[in-house]
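A.B. asks: For reference, the sequence and a predicted model appear below.
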Amino acid sequence: MTAPTWQKSSRSTTQGGECVEVAAFSGVIGVRDSKDRKAGHLALTPEQFAALVRCLKRLA
C-alpha cells in the first residue's frame, strides 16, 4: 500500500490557525490536525465523512 496523499482544507489559512487535512485510504477517509500530525488521524467511512461535512456546514 502506498502512503496516502494528505490535502489541506481549502478553508485553512497560512496564519497558523485551525487546519485540517484529509486523505483517502482503502475504503475510509482520514482526517487529521495538520499542526499535530503525529497525534494520528480519524478514519471515517465516506458516509460518516459526508455527514461530518454537512454538520460543519450548518455550524458555519
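C.D. replies: Everything's here; your move. Computed from a prediction, not measured in an experiment: that's the story for all the values here.
A.B. asks: rest of the way, CA atoms for contacts and neighbours
C.D. replies: Will do.
A.B. asks: quick one, what contacts the nearest residue in space to S12 that is not next to it in sequence?
C.D. replies: Nearest residue to S12, sequence neighbours excluded (C-alpha to C-alpha, 6 or more residues apart in numbering): C19, at 5.0 Å. C19 makes contact with 8-9, 11-13, 33-35 under the criterion C-alpha atoms under 8 Å, 6 or more residues apart in numbering.
A.B. asks: here's the one I want to compare it with:
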Amino acid sequence: MAPTHVDWRKSSHSGHNGGDCVEVARLDAGVGLRDSKNPAAGHLTVPPAAFAALLARVKRDEPTA
C-alpha cells in the first residue's frame, strides 16, 4: 500500500536546469528514491543502512571543487 503523504526532498546538488535529479523520502519501510522528472514511475525503497552506505560512498567519491 502506498503512503498517503510523503515529503519528497530533492538533492541540494540538483540544478534547476532539468538535469538528472534524485528525490528521497523517509518511508515506513525504509528510504524511498525516485526520479524527480518522472515521479509517477514509482520509487525504489532501500533499508536505511543501505542508504547510509550509499551516501558515504557518494561523498567519498565526490570530486573536490
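C.D. replies: Sure thing, it's come through. Quantities reported herein were computed from a predicted structural model and do not represent experimental measurements.
A.B. asks: ok, the contacts of C19 of the first structure vs R58 of the first structure, which is closest?
C.D. replies: Of all the contacts of C19 of the first structure, R11 has the smallest distance to R58 of the first structure: 15.2 Å, by C-alpha to C-alpha.
A.B. asks: The residue nearest to S12 of the first structure maps to what in the second structure?
C.D. replies: If you follow C19 of the first structure across to the second structure using TM-score structural alignment, you land on C21.
A.B. asks: Just give me the closest of the contacts of C19 of the first structure to A24 of the first structure.
C.D. replies: K8 (12.6 Å).
A.B. asks: what about the closest one, how many residues close to it?
C.D. replies: Neighbourhood size, K8 of the first structure [other C-alpha atoms under 10 Å]: 16.
A.B. asks: Enumerate every residue touching it.
C.D. replies: 19-22, 34.
A.B. asks: helix, strand or coil for the residue positioned nearest the centre of the second structure?
C.D. replies: Geometric centre of the second structure, nearest residue: V24, 3.0 Å, by C-alpha atoms, centre = their mean. Following DSSP: H, G, I helix; E, B strand; the rest coil, we place V24 of the second structure in the strand state.
A.B. asks: Hmm, V6 and it touching each other?
C.D. replies: No: in this structure V24 of the second structure lies outside contact range of V6 using C-alpha atoms under 8 Å: 9.7 Å.
A.B. asks: What segments of the first structure are helices?
C.D. replies: 46-59 (DSSP state H).
A.B. asks: Show me what F51 of the second structure lines up with in the first structure.
C.D. replies: With TM-score structural alignment as the criterion, the equivalent of F51 of the second structure in the first structure is F49.
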